[in-house]
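> dropping the sequence and predicted coords here.
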Amino acid sequence: MLKWIFGLLIVIAAVAGGFWASADKDMKALISSLPTDANVLFWSVEQRDAGFRALDRIPILAKSNIIAKGDTVYPLPKGEPITIGTDVDAYMKAQRTAGLVIVQDGKVRLEKYGLDFDAAGKWTSFSVAKSFTSTLVGAAIKDGYIKSIDDKVSAYIPDLKGSVYDDVTIKQLLTMTSGVKWNEDYADPKSDVALFNIHKPEKGVDVTVSYMRKLPREAPAGTKWVYKTGETNLIGVLVSSATKKTLSRYLSEKLWAPFGMEQDASWLIGSTGHEISGCCIQASTRDYARFGVFMLGGAKVNNVSILPDDWIAPATSKQADIAVPGKGYGYQWWTYDDGSYAAQGIFGQGIFIDPKRNLVIASNSNWPKATDPDTVGVQREMFYKAVQAAVDAEAKPIGK
């Protein structure tokens, strides 16, 4: 997903004056075995273990904006340990889990860490960031920066005018149903998801906009679902353009500070200064869990929702058919037919939210592969079901 020039830049950073004096153990672990390929997908497992907790601290490799926390912290009190009908330690080992936090009825029912990670650390989100980005669209509508979800995208990003995006609405971007042709194959070096991150933009044009406005149409807008990280990046450009604020600042103002996240977070920025909105928030596992709690509570700050009244229900329910039984896609959320929904990123990042059970499962991992739906993916789905079953068993009257 992230086609950065890793190898060369890390070498430059490693030999820069004073680097080793300030490098922490995560950086030393990463640089001790430099990747030879430019793509994070081809890093070794050990390099990812170090890099995923430190992407925003690799000099030169990536710049980032701070998502500032506030003065108060939303409490996550410790609850009774939950009894899950599966071996949690074995599950975490199989998933290569760095952090796992289960919150139910507002209390932490389970919190465990692995891979020498802990509650103070921050792990990269990958595409979990997409769900934060879509939430900022809702906030921008509530604040009046964006008039309607049915507005055309090019009305907010003038450099898209004259492209296929003249026919695409904000809602179609959110649901990834633009009908614009796109290849998200992470293993293909000629795919769009690989090429658009190394694209050289025209002067004065955002790199994502420059690449996306040249794409052709393959289906009428609104008729075909295709997963497109590039379009989430367009959403980020749209929100920044509409609000005249960076995504990091807007996220801090609307949610991170007033709701009470425990730590500052960061968001990597691309070559033209916009956050990589389809990816790359660095935050603690507990704060990812707090985002789930925030959504469960109606996205409220001081008892007032930051989102329009008609936002959460459609955002977190099936708006697009993804050809997988029991699942769908909402506004940058993966949806389940039982009413639960999730933010998900490659290598096992996730926030699973179940409103019926008042349940949040936040996890950060380093799967052996970026995506592997038939092994670790199935294991995660089974774990979610096991936790749901444990909550149901507690609620069942004795003797029933």
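Perfect, I can see it now. Numbers count the residues shown, from 1 in each chain.

> from here on, contacts and neighbour counts on C-alpha atoms
Fine.

> gap between the two ends of stretch 179-198?
23 Å (C-alpha to C-alpha, to the nearest Å).

> before we move on, what about stretch 337-352?
End to end - C-alpha to C-alpha - stretch 337-352 spans 14 Å.

> residue contacts, the residue nearest to residue 275 when sequence neighbours are not counted?
Distance criterion C-alpha to C-alpha, 6 or more residues apart in numbering; nearest residue to residue 275, sequence neighbours excluded, is residue 269 at 3.9 Å. With contact set as C-alpha atoms under 8 Å, 6 or more residues apart in numbering, residue 269 has these partners: 62, 63, 64, 65, 275, 276.

> quick one: contacts of the strand or helix carrying the third one?
If you go by DSSP states H and E, residue 64 is part of strand 63-67. Taking contacts as C-alpha under 8 Å, 6+ apart, the residues outside strand 63-67 that touch it are 56, 248-249, 251-252, 256, 264-270, 275.

> tell me how far residue 329 lies from residue 114.
30 Å.

> neighbour count: the two, which is higher?
Taking other C-alpha atoms under 10 Å, residue 329 and residue 114 do not tie; residue 329 has more neighbours (24 against 16).

> residue contacts, that one?
175, 316, 317, 318, 319, 320, 321, 322, 335.

> redo that, cut-off 6 Å
318, 319, 320, 335 (C-alpha atoms under 6 Å, 6 or more residues apart in numbering).

> quick one: contacts for the most centrally placed residue in the chain?
The chain has residue 128 as the residue nearest its centroid, 1.7 Å off, counting by C-alpha atoms, centre = their mean. Taking C-alpha under 6 Å, 6+ apart, we find residue 128 in contact with 343, 344, 345.

> just to revisit the earlier point, wait, which of the contacts of residue 329 is closest to residue 30?
residue 335 (35.3 Å; C-alpha to C-alpha).

> isn't the closest one right up against residue 320?
No: contact criterion C-alpha atoms under 6 Å: residue 335 and residue 320 do not qualify, at 9.6 Å.

> another one to put next to it:
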Amino acid sequence: MLNKFIILIFLLCFSVTSQAANKWPSEAQTELVKQRQANFPWQNIVAAVDWYSPLEQVPGATNPAPLPEALNENDKYTAAEKLVAQYNSYALLIWQNGALRYERYWPGFSQQSRYDTASMHKTVVALLVGAALADGKITSLTQPVSDFLTNVKPTALGNAPLRSLLEMSSGIGGPAFSSEATSVGMQTFLGDDLKQAYQHWPMEHGLNAEFHYSNANPQYLSWVIEQATGLRYADYLSQRLWQPLGASDARVWLDHEQGSARTSCCLQASARDWLRIGLLIMNEGRVGDKQIIPAKFIRDMVSPSALNPNYGWQIWRGSPHNPNRKYSRNSPFSVPAKQPFNADDVYYLDGSGAQRVYIVPSQQTVIVRIGQPSQDWDDAALPNLILK
């Protein structure tokens, strides 16, 4: 039986409506999902990274760049470690004022460990949209999806501008949750044909009518990136982000060999490399003296979107204070922030179950927490221990 919390995670991006499968999936596709369900590490979804196949390598730098370190212990860092230890954490990294100040791995984990941090991948997709804009492969975020993906031309999604996908306001929702191997949700998450599966996702709202956190948005953006650049997603990610960042190799799930990368989740990377992503955003797209992503794109990315002031472009915002953040109007799941954040410019990557990268440019701070999924994580608690 599926763990109750994992079911809630699925429900974040799935709808409460239903939709017919139209004689799909095939028996072979159904059997494959059953096999993957049987093998799925439901109780260890973040740390178990070798069970799934196929995976595609995302080559990093030949010699990963060292991170400046000035490791020390103080009362704030000790309190932060004590807090996250209560949530069965695997890694805690704290960067402040130009150096890595604190780095802790719990038994069984190290600098080399990679993790499946779920929706943190969504923010990476947004950064690659910025790269494609800088490269002239995308002309404008007002371009509709159908400029790149001909199979969606006659649909409402095809008319949606890229910006609406970044802001989760394209109108696309999600399929009804079901653990059945034949369901649209399970065929999307564990099946072998993402393009076919996403054709069954419903348009639930009008364009720019409602914020709805849907896995379909980053997935379609990744296909736009591939079509615009002429490269496989993993190759463009490697060339435009992972290698310039000085990161180590990563991996991404594919639906089938040489197929589509799953980009709403499923990027396996180390805690240090997630720190590098946070630093890239904190430094407005710069790595050293190189501008990797345009600074204006980063500023726009972390600005409030029209329909949700706590969301930018595939990234969350701590201000204004929202004590009970929801993923859509009808979502059964929310994340509390019992107190306001101690800075007005807290931005964060949110992976299900409290996988987090907190970014605070005004205090030159990046915090990475990775660990066992938690149902009662308070988003403000950890950063507020560190921030002045």
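Arrived safely, thanks for sending. Here the structure is a predicted model, which is why all the values come from computation and not from measurement.

> sorry, back to before: and the strand holding residue 64 of the first structure, which stretch of the second structure?
Alignment of strand 63-67 of the first structure against the second structure: residues 55-59, by TM-score structural alignment.

> check stretch 118-133 of the first structure too.
Counting by TM-score structural alignment, stretch 118-133 of the first structure corresponds to residues 110-125.

> circling back: give me the common contacts of residue 335 and residue 320 of the first structure.
In contact with both residue 335 of the first structure and residue 320: 328, 329, using C-alpha under 6 Å, 6+ apart.

> ok, those two, which is more surrounded?
Between residue 335 of the first structure and residue 320, residue 335 has the larger neighbour count (other C-alpha under 10 Å), namely 25 against 22.

> distance of the more buried one from residue 292 of the first structure?
14 Å.

> then residue 81 of the first structure?
On the measure of C-alpha to C-alpha, residue 81 of the first structure and residue 292 of the first structure end up 19 Å apart.

> between those two, who's got more neighbours?
Set residue 81 of the first structure next to residue 292 and count neighbours by other C-alpha under 10 Å: residue 292 wins out with 25 against 12.

> please pull up the equivalent of residue 366 of the second structure in the first structure.
By TM-score structural alignment, residue 366 of the second structure lines up with residue 360.

> correct me if wrong: residue 121 of the second structure contacts residue 265.
Yes: using C-alpha under 6 Å, residue 121 of the second structure and residue 265 qualify as a contacting pair, with a distance of 5.3 Å.

> the two: which has the busier surroundings?
residue 121 (25 against 22).

> and that one, what is it in contact with?
Residue 121 of the second structure neighbours (C-alpha under 6 Å, 6+ apart): 265, 267.

> give me the mean distance between the host helix or strand of it and the first structure.
Assigned by DSSP H and E, residue 121 of the second structure belongs to helix 120-134. Superposing on the first structure places helix 120-134 of the second structure at an average distance of 0.4 Å from its equivalents, by mean C-alpha distance after the TM-score superposition for the first structure.

> okay, buried residues for that helix please.
120-133 (16 or more other C-alpha atoms under 10 Å).

> again, but for stretch 69-80 of the first structure
Applying 16+ other C-alpha under 10 Å to stretch 69-80 of the first structure flags 69, 70, 76 as buried.

> is the first one located within a strand, as I assumed?
Read that as residue 69 of the first structure. No: using DSSP: H, G, I helix; E, B strand; the rest coil, the secondary structure at residue 69 of the first structure is coil, not a strand.

> residue 170 of the second structure versus residue 220 of the second structure, what's the distance?
Counting by C-alpha to C-alpha, the gap from residue 220 of the second structure to residue 170 of the second structure is 11 Å.

> compare those two (neighbour count), which wins?
residue 170 (31 against 20).

> doesn't that one belong to a helix?
No: assessed with three-state DSSP, residue 170 of the second structure is coil; it does not lie in a helix.

> list the contacts of it.
160, 164, 207, 208.

> how about it, what's its match in the first structure?
Match for residue 170 of the second structure (TM-score structural alignment): residue 178.

> once you drop chain neighbours, what's closest to that match?
residue 221 (4.7 Å).

> what's the helix or strand for that neighbour?
With DSSP H and E as the test, residue 221 of the first structure turns up in no helix or strand.

> and residue 29 of the second structure, how close does it get to residue 255 of the second structure?
Applying C-alpha to C-alpha to residue 29 of the second structure and residue 255 of the second structure gives a distance of 11 Å.

> more neighbours: which of those two?
Counting neighbours by other C-alpha under 10 Å for residue 29 of the second structure and for residue 255 shows that residue 255 has the greater number, 21 against 18.

> which residue lines up with the more buried one in the first structure?
With TM-score structural alignment as the criterion, residue 255 of the second structure matches residue 270.

> so what's the nearest residue to its match once chain neighbours are set aside up against?
Of all residues not flanking residue 270 of the first structure in the chain, residue 276 sits nearest, at 5.8 Å (C-alpha to C-alpha, 6+ apart). The contact partners of residue 276 of the first structure, by C-alpha under 6 Å, 6+ apart, come to 268, 269, 270.

> check the mean deviation of the strand holding residue 64 of the first structure from the second structure.
Strand 63-67 of the first structure versus its aligned partner: 2.5 Å mean (mean C-alpha distance after the TM-score superposition for the first structure).

> from the chain's centroid, how far away is that strand?
15 Å (C-alpha atoms, centre = their mean, to the nearest Å).

> outside of stretch 195-208 of the second structure, which residues touch it?
Surrounding stretch 195-208 of the second structure, the residues in contact under the criterion C-alpha under 6 Å, 6+ apart are 169, 170, 171, 172, 173, 174, 175, 188.

> in that stretch, what's buried?
Result for stretch 195-208 of the second structure [16+ other C-alpha under 10 Å]: buried residues 195, 197, 198, 200, 201, 202, 203, 204, 205, 207, 208.

> so where do the helices sit in the stretch 1-150 of the first structure?
Under the criterion DSSP state H, counting those that start in this stretch, helices of the stretch 1-150 of the first structure are mapped to 6-15, 19-22, 25-31, 45-51, 88-95, 129-142.

> now these as CSV including distance to residue 354 of the first structure?
Shown next, in CSV, are these (distance: least, C-alpha to C-alpha, whole Å):
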stretch, distance to residue 354 of the first structure
helix 6-15, 38
helix 19-22, 42
helix 25-31, 34
helix 45-51, 29
helix 88-95, 20
helix 129-142, 15
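
> identify the residue of the second structure aligned to residue 286 of the first structure.
Using TM-score structural alignment, residue 286 of the first structure pairs with residue 272 in the second structure.
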